[in-house]
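> pasting the sequence and the predicted coordinates here, then a few questions.
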Amino acid sequence: MNARVLRVLEYDKMKAQLKMHAASSLGLKKIEELTPHTDFHKTKEELDRTQEGVKVLRLKGQAPLGGIRNISSHIKRAQIGGLLNASELLETADTIYAGRRIKAFIGAMTEDDIDLPLLKGIVDRIVPLTGLEQAIKRCIDDHGEVVDAASPSLRSIRQQIRANEADVRSKLEQMIRSSNQQKKLSDAIVTVRNGRYVVPVKQEYRASFGGIVHDQSASGATLFIEPQSVVNINNRLREAKVKEDQEIERILRELSGQVSEHVDELLENSGCLAELDFLFAKSYYARELEAVPPRLNDGGRFTFKKARHPLIEKDVVVPIDVELGDTFSSLVITGPNTGGKTVTLKTVGLLTLMVQSGLFIPVEEDSEATVFANVFADIGDEQSIEQNLSTFSSHMTNIVDILKGVDHKSLVLFDEIGAGTDPTEGAALAVSILDDVYEKGAKLVATTHYSELKGYAYNREGVMNASVEFDVNTLRPTYRLLIGVPGRSNAFAISRRLGLQESIIQRAEAEINAESRQVEQMITSLDEKRREAEAEEESAKKIRQDAESLQAELRKKLQELENQKNTIFQEAEKKAAAELEKAQAEAKEIIRGLRELQKQGQSVKEHHIIDAKKRLEDASPNLSKRHKEIKKQAKERQSFKPGDEVRVTKFGQNGQVLKKISEKEYLVQLGIMKVNVKVDDMERVKAERVTQPTRPITSVSAKPSVKPELDLRGVRFEEAMRQLEKYLDDAVLAGYPQVHIIHGKGTGALRKGVKEFLKKHPSVKESRDGGMNEGGLGNTVARLQ
């Protein structure tokens, strides 16, 4: 695509919005390199990739992409035998971990029968390299420091260092506590100069104190002296630290060598993570814009329904319906200035470029898009003072270049074609240019002020008029695009509305020739009929809404009656059961009396007693059975609508109604499954749509040893934010209710950055400054949720 066209259509501004959703510099680089595709199959594949990313976000809320680093330079330096420092090795391990985590995340979704073939194809190329990751993490901690456990030699050396440090500090502290020496000291402290432990001695006691001078204060009043008694210990300490540095270098070189053994896998992993970051950036952007995938065709036609320009605020932009390439291939838009003609052109152009870049677009469902080999645009004032060109000359120079490259696979956008010169000549030239583009088979959208072009669309097959609506009553444009209706001249109507004398308006109307007047009358008639049709459509919509509202109200009342009936029946059943129980008790009493008579020798037959008892039992109505039948009928009569939340009693789970299959059966979403459920097995929970979870459902393994505090003192700001992000994830997985972030006071920049980060993190419920016994302003306490 021509760079000037991308600039005119504000493609770079759209990419700036897209960059806000990248998780790493790898994704940012992919977005920087993004240009529209001109191949239909490549465009279709990119849209399908974005579709899978959107599906992941819909089901899981977000994708785990934290920890991705650009390690290309680290890998290449290791490949040629270079030594990677601890931070570079840690970034390599973090990137390996990020790849392993997203691979497991996508793998778990596919195991749950979620169809993600393109995403799975990317993550299948990621090599876990768990051994290399563990080797680095075993030797280097989250702060980028080589740990004691990196090697037995390093542990032994550091034990020697600690022992020597303790020894020298002990001797010096004894010295500064001595009453004989305290008067010779400027301050009773032990400090370090040039890597050696020293004490501050007053200048006048230099000769009597002895030892080696390593430094002095700015005033010269204090000398920092290493007493002779600790020189040997300091020497041993210095030798141990040299050995420590040598051992650390050996460990880093060994790890760098392991990295060099996996150069190809690491480069492939980085490439896959860049693709994934880019893919999910497009998916997050689609969610932000509330964009949808259009149906793609290779027939050169598009239909954008309720299309919105992505760079205009959603609550400000007026959606438009625009189509091209089906019944007509050229669209001529007329209307007043500031009426939205240029925005319409830019919307068509930018949405086309977005589709060809694999991005969803802010339109309604069932919109359609196509793939053009070239998009040409002449929009805005391209006047060049340096070239001494007028507005007309500048536009014409651009149009000449466009006409050289136009073919049947092109989309051409002209803004105010033919403007800037004599109206008669300009209109004639515009007609000729439009004819040339039309004859080459290109798709064309053009805006104009010339009334001659209104008739042009009527006289050419395949050309359609359109206009931006203008409300004469308010004297303001509505920004609606009306296809099939040319723009009418509002000059006389506006003048009359503003109070210009009728006689002047009539004389002006008399100056208009009969043909122009006839065209205006025709346009006015069309406009009136359109308004009548819209009014009737609005009335029909209102009637339908009233009918639906009445139907819903009747359904609600019917349900209330059913509930009342069930309540009444239950009360009646309780009352009848009580009466029945009383009657049975009396019957039992009668039978007992009969038996007593029998025992006394009276003539009472056993079968008489049995018959009497059976007649009493048969007389009791089966109320429970009747009640169950009524409840079953009530359930069969109740109805659900798509979006209702129900409990499926058969499975004991809640789900969401997707659609009605029959009077007795519905299709219900249970987790990731869609199940046909009978109405008998459904109970309404609440009549509202199930919302997606806001937090991601990820499966990651927490590091076993997570401390309840994170010390960021002395860490660069960017590195501190990276460590803080990873630490919060580990702390949440470890189950800590709260953690301490130690950042110190310093300039306050790190403290401010930590507080801002904690406010935005989804796992942090609240944060506060540390108390008096918690480090005060140098510590921030975060409560996790």
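Received the coordinates, thanks. Residues are numbered from 1 along each chain as shown.
> okay, CA-based contacts and neighbour counts for the rest of this
Fine.
> ok now stretch 228-240, how far from the chain's centre?
Centre-to-centre, stretch 228-240 and its host chain are 59 Å apart (Cα atoms, centre = their mean, to the nearest Å).
> list of residues touching it?
Around stretch 228-240, the neighbours that count as contacts under Cα atoms under 8 Å, 6 or more residues apart in numbering are 157-158, 160-161, 164-165, 167-168, 171-172, 195-197, 210-212.
> just stretch 620-630 next, same as before
Everything outside stretch 620-630 that qualifies as a contact, by Cα under 8 Å, 6+ apart, is 566, 569-570, 573, 580.
> same question for stretch 151-165.
For stretch 151-165, contacts defined as Cα under 8 Å, 6+ apart pick out 139, 148-149, 233-234, 236-237, 240-241, 243-244, 247-248, 251.
> what do you get if the cut-off is 6 Å, keeping everything else the same?
With contact meaning Cα atoms under 6 Å, 6 or more residues apart in numbering, stretch 151-165 is reached by 148, 237.
> likewise for stretch 314-322?
303-308, 481.
> dump the contacts of stretch 620-630 to a markdown table, plus secondary structure.
A markdown table is the format used below for these (DSSP: H, G, I helix; E, B strand; the rest coil):
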| residue | secondary structure |
| --- | --- |
| 566 | helix |
| 569 | helix |
| 570 | helix |
| 573 | helix |
| 580 | helix |
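> alongside the first one, take a look at this:
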Amino acid sequence: MLHYDKQTYKDLEFDFLIEKMSEFCVGDTALQRILNLAPVKSNTKLLADLNNANEYKQIRTEGEQFPRIDFEELKTEIRMLPIANSALQKESFGRLLRATLLCNTLVYFFNKREEDYPHLSSLLADVYFTKEIADPINEVFDKSGEIKDDASEELFQIRQQIKSTRIQINKNFDRELRKLMKDGLVSDTREAFLDERRVLSVISSHKRKVSGNVVGSSKTGGLTYIEPQVNVPLNNELELLLDDERKEIFKILKALTKELSVHLPLIKAYQELLTEFDFIQAKVRLALMFDGVLPAIQENTELELIEAYHPVLLMKNKAANKPTIPQYLSMDKFSRMLVISGPNAGGKSITLKTVGLLQLMLQCGLLVPVHENSKMCFFNALLTDIGDNQSIENELSTYSYRLKRMKHFLEVANKKTMLLLDEFGTGSDPDLGGALAEVFFESLYNKKCFGVITTHYANIKLKADKLRNAVNGCMLFDTETLEPLYKLSLGQPGSSFTFEVAQINGIDMALIEEAKTRLDEKKVKMDQLLSELQREKTYLARLNKEHIEAQEIALKAKNKYETSKKKFEEKLLAQQELYEKNNNLIQKGKKLQNFINQYKSNAKAKNANAGLLQEVKKYIATEKFKIDEQKREVELKKNANKPQKKQRNTPKKKDNQFLDKIKVGSTVKLNETKQNGTVEELNGKEVTVSFGFMRLKVMKDKLTWIKD
């Protein structure tokens, strides 16, 4: 974006978003980038920034185990590493260790997700997984960040001597302390520490009785602090050892610094990567506050904002637990100048600011609170004239200020410009200012720029209606409740509802009627006509909404009925099957019960049940045959549904080449079964076969000959 200024930031309340994002920054680099955030001039770079933010939001909202971006910047380390014979401080190595571990984790995360997050993955082009920074640091430092005793052999020896010397100093001190306590020469405090040395707290009146160096006294002079004579040489030796320790640590850190200096390009890449993620994270954390998304970016100059929210208003309303009404707005080359009219306090300015702020956010690489199916594009200039901007320093009135802004707009506006003009033409005599505003409007229109303009001037509304690529819009007003609806409607101008708003605010009706008599009759009729049109449009919109809701209710009821009907039919079918199954079992039970009753009645007669038993066996065999037949039918259906294998071109055998051998007394079996039977009678192609206690009549070709 080539043309924008700080006044645009102020007019659109962009500074509020900057302040919010600055709270989310971890390091100073990202903070400065946020504080200096401006529209990105390169469209390629802008698209990359938007895609980075969009992918980072996906990671945060889809539950990915993403590492926390928490680090300390490496500016000092990058400055010190190239200097010969330099040694980094202990804290620097801690920052380097944490940075390399975090970057290794990022490399590991994106290693298998390059296809899912290609834009974020590309940020790691100069960073790679390595242990060549972490391992040398871990060899020198422990987990608490202190240098290990075995960081070098010399350091190990020095610290062993320090430890031994301190033990001896403490033994000597404790021995002297016990002796002086026995003699009553020390105070109640017994001891103190001065210059990191353990000293005796001796009563000043007895100080000459204690052998040692006097190193100080209390404020009152009642106590004298004495270093025991026996420890004087040991403490001096300890000082020398501590100095040796410091020198050896410096030597170790110097060597470690030199070892890590070869990785300076990678460490610089760490700094760039982490500060970039810090910057992206701040933008995404802001987007999560109002569910910002990346709309479809169009190459052509067009806008379609679906469910668009003013982000500042949305956040403030959320904090106050208030609803926020979204807006719909569509602009293209055939409707590039939108003139919004309607009542005061009806939402004209907030709608205009919504369009402007969303456009400014998008061109600064921020996600915007719109529906994901929305469409937006890039402009080269965003020019605003919103609110009362008097210039006290230059002694400019509001109207003079606006004229200067308009002069600038006319100079720079083109087809890639978005204009936002609030209360267009106000600040001067209504008739004269309206006429000049109309001329400005035509001139800006001829520049082929895009613009959103709010006005009360009737001549601007009429001009927008006449111009081919301009369109009127109005903020809806409920003429029944006399309350604004805060929703934009495209296609017609709106009434200012001056008298209705006056009525809401308690102005006496007699005064309102008197005011009407002083207006031009045509103007009153025009305003009434706009009011009636809006009333009818509101009524039709309500009817349409109720019709849509009724259709949705009817569709839900229909779906519910069809679902219930299907469930009922399935339940009825299951019940019928269960009934048939139970009825079949009942009939079989009755049959068996009849056998039992006959058996009991014939029990007294000798051999009376022999025939009955034969009948029972015949019944059981019949039922078994039915079951086998059912199984065979199921198997045949199952095989029929299987894909048939191509058969080889081999001569087919006859299905049964021994049919002529079948005669009375032959043993045969039914095809597709394993049960054998005996032929009792032949009647042409029909054969009577006895299967145990069951006799069946079957066709001859259904049998297979076994033996005579």
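Thanks, I have the structure now. Keep in mind it's a predicted model, so treat the numbers as computed, not measured.
> could you single out the nearest of the contacts of stretch 620-630 of the first structure to residue 44 of the first structure?
Using Cα to Cα, residue 566 is the member of those that lies nearest residue 44 of the first structure, at 56.4 Å.
> how near is that closest one to residue 623 of the first structure?
Counting by Cα to Cα, to the nearest Å, the gap from residue 566 of the first structure to residue 623 of the first structure is 12 Å.
> coming back round to it: which among the contacts of stretch 228-240 of the first structure end up buried?
Buried members of the contacts of stretch 228-240 of the first structure, scored by 16 or more other Cα atoms under 10 Å, are 157-158, 160-161, 164-165, 168, 172, 196-197, 211.
> closest to residue 722 of the first structure among the residues you listed?
residue 158 (28.3 Å).
> stretch 349-363 of the second structure vs the first structure - mean distance after superposition?
With mean Cα distance after the TM-score superposition for the first structure, stretch 349-363 of the second structure departs from the first structure by a mean of 1.2 Å once superposed.
> what does that stretch correspond to over in the first structure?
Using TM-score structural alignment, the residues of the first structure aligned to stretch 349-363 of the second structure are 342-356.
> which residues are contacting that stretch?
For stretch 342-356 of the first structure, the external contacting residues (Cα under 6 Å, 6+ apart) are 9, 36-37, 43, 309.
> likewise stretch 265-283 of the second structure?
21, 24-25, 30, 53.
> re the thing from before, so which of the contacts of stretch 228-240 of the first structure is the closest to residue 720 of the first structure?
Among the contacts of stretch 228-240 of the first structure, and counting by Cα to Cα, the member closest to residue 720 of the first structure is residue 158, at 26.2 Å.
> mind telling me what element the closest one is part of?
helix 152-177 (DSSP states H and E).
> stretch 375-388 of the second structure corresponds to what range in the first structure?
Going by TM-score structural alignment: stretch 375-388 of the second structure matches residues 368-381.
> now, the contacts of stretch 314-322 of the first structure that are in strands?
Within the contacts of stretch 314-322 of the first structure, residues falling in strands by DSSP state E are 303-307, 481.
> considering those residues, which possesses the most neighbours?
Most neighbours among those, by other Cα atoms under 10 Å: residue 304, with 26 neighbours.
> how many neighbouring residues does residue 560 of the second structure have?
Using other Cα under 10 Å: residue 560 of the second structure sits among 12 other residues.
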